[in-house]
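S.K.: no sequence for this one, just the structure:
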């Protein structure tokens, strides 16, 4: 149960946030303080805590903050909202349109994982771990955010390096695995393509640690990935991949193996030879 002092501090900060703040120098300390108050709250808040939380919960999803021109402010806003998602889980605190905006903001913040010296790095790691722990990533499936899911996978594979600590890599794996396992065999084709591309040693944009991560995710979700990669939706007739000469690569792979499976299916089978 949150103390009365924390509730009062949180409510005051939320009310201040609802007022026009002219400078980043005013906003960042206020958002940092709010995040620290939110971090002290447990899940399943009492009625009094919910009332104290309401001003901040509402102020954080205004256009003024969600689309603030300063990158550090946007990350600080995302960090506060991430805490609210944790506190209110499994209840969703916003309507569908707001949740899409919130999830887009959180995913965009994952760009900060690349530079461990970035001011926003530690906040982003906390958001990443929270998304994995409270399964907020599954909301992307409920809201049919296919492009956002694919973008998130891209960010993970293009960002992760051998200097990242195990908790970062583990959280990324957990999020991707959850999304695929909870997809009910409706994983976006572009997401599966991104996943399979990331185990390709010829993909110079992907690090060795990213390839290992992709392989572990595929192994954890083997049946779902297999079903998605061999479905009719991944056939060349629906816009399959092209080879270096502009022709459909799927046809070459299928003809050489004697199989009528898709390019993705061939690649998936190749992984486990």
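M.R.: Looks like it arrived, so ask away. Remember, predicted model here, so these are calculated numbers, not experimental data. Numbers count the residues shown, from 1 in each chain.
S.K.: Only C-alpha atoms from now on, for both contacts and neighbour counts.
M.R.: Noted.
S.K.: Determine the longest helix present in this protein.
M.R.: Assignment by DSSP state H gives helix 71-88 as the longest helix of the chain.
S.K.: Could I get the buried residue list for that helix?
M.R.: Going by neighbour count (16 or more other C-alpha atoms under 10 Å), the buried part of helix 71-88 is 72-88.
S.K.: next helix or strand past that helix?
M.R.: Next helix or strand after helix 71-88 toward the C-terminus (DSSP states H and E): helix 96-109.
S.K.: Tell me where the stretch 151-273 of the chain has helices.
M.R.: With DSSP state H, counting those that start in this stretch, the ranges of helices along the stretch 151-273 of the chain come out as 166-181, 189-197, 208-220, 222-229, 249-257, 263-271.
S.K.: which one is residue 210 nearest to, not counting chain neighbours?
M.R.: residue 157 (5.2 Å; C-alpha to C-alpha, 6 or more residues apart in numbering).
S.K.: my read: that neighbour touches residue 208, true?
M.R.: No: with contact defined as C-alpha atoms under 8 Å, residue 157 does not reach residue 208; the gap is 9.9 Å.
S.K.: neighbour count winner among the two?
M.R.: The neighbour count for residue 157 versus residue 208, taken as other C-alpha atoms under 10 Å, is higher for residue 157 (24 against 17).
S.K.: before we go on, here's another structure to hold up against the first:
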């Protein structure tokens, strides 16, 4: 296979991945009706994103930019909150997805977007869910991610509400 054949093959593959990433993003714009559906969509997105290179093309970057309006982000946060509230037992597949979501929120500081969007009630609900679901059998990494999220929110909050304090 020549250099140009490999380059053309790579471009075609990149375009297909861009198309799949865009389709997955559009599916997120039309939020799934159930927590289970929301938890399976990241599996699909994760598979597509695994093929995105360290320095993606301009067209790929355009597909990865935040395509969501504030209200859509609030709905996504509500579904994520529901996933936390119903965090399953450690041995289930859903548990691994919720842990992945918690880890991602901690790593990319997504909880700060919740503050920017003034999702105060959702932040309080998230804290309550974390405190309610924390179990001694959770791996230290899960507890650490929860702690990171809570610390970020407290550190970055201009005013800490009485609901959050309680």
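M.R.: Right, received. Where do you want to start? Quick caveat: nothing in here was measured; it's all calculated off a predicted structure.
S.K.: so what number do they get for TM-score?
M.R.: The TM-score (TM-score structural alignment, normalised by the length of structure 2) is 0.73; 143 aligned residues with a C-alpha RMSD of 2.9 Å.
S.K.: The longest helix of structure 1 packs against which elements?
M.R.: Secondary-structure packing of helix 71-88 of structure 1 (3 or more C-alpha pairs under 8 Å, 6 or more residues apart in numbering; DSSP states H and E): helix 24-39, helix 63-66, helix 96-109, helix 121-134.
S.K.: start and end residues in structure 2 for the last one, please.
M.R.: Alignment note (TM-score structural alignment): helix 121-134 of structure 1 is matched to residues 95-108 of structure 2.
S.K.: can you give me the offset of that stretch from its chain's centre?
M.R.: 7 Å (C-alpha atoms, centre = their mean, to the nearest Å).
S.K.: is it possible to export the helices and strands packed on helix 71-88 of structure 1 to JSON lines including mean neighbour count?
M.R.: As requested, these are exported to JSON lines (neighbours: other C-alpha atoms under 10 Å):
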{"stretch": "helix 24-39", "mean neighbour count": "17"}
{"stretch": "helix 63-66", "mean neighbour count": "16"}
{"stretch": "helix 96-109", "mean neighbour count": "18"}
{"stretch": "helix 121-134", "mean neighbour count": "20"}
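S.K.: Looking at those helices, spot the one closest to residue 161 of structure 1.
M.R.: Checking the helices and strands packed on helix 71-88 of structure 1 against residue 161 of structure 1 by C-alpha to C-alpha gives helix 121-134 as the closest, at 14.2 Å.
S.K.: Next, count neighbours for residue 18 of structure 2.
M.R.: 23.
S.K.: What residues sit buried inside the host helix or strand of it?
M.R.: For residue 18 of structure 2, the host element (DSSP H and E) is helix 3-29. For helix 3-29 of structure 2, the neighbour count (16+ other C-alpha under 10 Å) marks 14, 17, 18, 20, 21, 22, 24, 25, 28, 29 as buried.
S.K.: Please tabulate the helices and strands packed on helix 71-88 of structure 1 in JSON lines, including the columns distance to residue 142 of structure 1.
M.R.: Output for the helices and strands packed on helix 71-88 of structure 1, formatted as JSON lines (distance: least, C-alpha to C-alpha, whole Å):
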{"stretch": "helix 24-39", "distance to residue 142 of structure 1": "26"}
{"stretch": "helix 63-66", "distance to residue 142 of structure 1": "21"}
{"stretch": "helix 96-109", "distance to residue 142 of structure 1": "9"}
{"stretch": "helix 121-134", "distance to residue 142 of structure 1": "15"}
